[in-house]
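Novice: Predicted model and sequence below, questions to follow.
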Amino acid sequence: MSSPSKDLKETESALRSVIEVLIDAQDGFKKIGEQIKNETLKEYFLAESLTRAQFRGVLESILHQEGVHDVKESGTAAGTVRRAWGDVKSALGAGDHSLLSTAEESENEAVEAYARATETYIPLPVRQVLTTQAAHIEKSREFIKAAHDTGK
């Protein structure tokens, strides 16, 4: 039985880190979509939650193709704390502005996770997937920031 190569381990570690952040975003955006009052933003966040699930599925499929079969992730501790804090703010009557602030923090974390992942060795086809996903997340971050800034 051969041991996984160093490159495969680096790729697996990088993808797992991104998957954890995608889990956070998927859960967080779903909650924000359920709580936000603005209907346009509600639809946006629920759709982005599904997009994060799709991104996660693609990355998990890549890991499966590379022979990694145990891809059970639960998100990051920071993401769990952020969602809990968002729940507290919502329960205390925080409005859309506060929810957008939470979403903006989440997107900043996602952009950083993708940047860290692409700093390691990643095979070109996987790098292309990450680059495409990161571009989408960057556009999402800009949209959320604009919505947040408009609400000030």
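Specialist: Everything's here; your move.
Novice: use CA for all of it now, contacts and neighbours both
Specialist: OK.
Novice: Show the subsequent helix or strand relative to the longest helix anywhere in the chain.
Specialist: If you go by DSSP state H, the chain has its longest helix at helix 6-35. Per DSSP states H and E, the first helix or strand lying C-terminal to helix 6-35 is helix 39-65.
Novice: Please compare the first structure with the one that follows:
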Amino acid sequence: MKEIQETTGILNDLIAIHNDRIAGYQTALKELKTDDTDLERLFTGMIGESQDIRETLAAEVRSAGGDVERGTTVAGRIYRAWMDVKAAFTGNDRKTVLANCEAGEDAAQNAYKMALKEDGLPSYLREVLTSQMQSLRASHDEVRALRDAA
């Protein structure tokens, strides 16, 4: 029973990270200029990616009899507030938006690294999380490349 609670706790932490990621990219979409259609497509795709991953994780939590996390992390709320403050001083320029998004992607990578270090995580879930982390890494690298080009 303890292992199931620990596993659902790990999965719910990752669900909260994806809730943060969705909210962060929704905020980023609001900060885009009208000519940033490439970023609009990218951020919309990343929102969809997190929604899909979140649903996969939620299904695992439900199958273990747990309650699915609905909120965001405290750090995520603080991060989004900082994005809003920082944007007010920088004029919502493309590079700043991308730098903020990359910081969020770094946080997601770190959350997955920590989750994968946990003992007692079933091997099939370890494979699922590893695959999700690789997908998120590709998104991170795309955001970083765009930031560097800005």
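Specialist: Yep, it's here. Just so we're clear, the structure is a prediction, and the values are computed from it rather than from any experiment.
Novice: Can you calculate the TM-score here?
Specialist: Overlay of the two chains. TM-score (TM-score structural alignment, normalised by the length of structure 2): 0.91; 146 aligned residues with a C-alpha RMSD of 1.3 Å.
Novice: one step back: the longest helix of structure 1 packs against which elements?
Specialist: helix 39-65, helix 77-91, helix 96-119 (3 or more C-alpha pairs under 8 Å, 6 or more residues apart in numbering; DSSP states H and E).
Novice: at 10 Å instead, please
Specialist: helix 39-65, helix 77-91, helix 96-119, helix 124-150 (3 or more C-alpha pairs under 10 Å, 6 or more residues apart in numbering; DSSP states H and E).
Novice: residue range for that helix in structure 2?
Specialist: Aligning helix 6-35 of structure 1 against structure 2 (TM-score structural alignment) gives residues 2-31.
Novice: Just give me the mean distance for the matching stretch relative to structure 1.
Specialist: Superposing on structure 1 and averaging over aligned pairs (mean C-alpha distance after the TM-score superposition for structure 1), stretch 2-31 of structure 2 comes out at 1.2 Å.
Novice: buried residues in that stretch?
Specialist: Neighbour-count burial for stretch 2-31 of structure 2, counted by 16 or more other C-alpha atoms under 10 Å, picks out 4, 7-29, 31.
Novice: tally of neighbours for E104 of structure 1?
Specialist: 21 (other C-alpha atoms under 10 Å).
Novice: ok, it to E34 of structure 1 distance?
Specialist: Counting by C-alpha to C-alpha, to the nearest Å, the gap from E104 of structure 1 to E34 of structure 1 is 17 Å.
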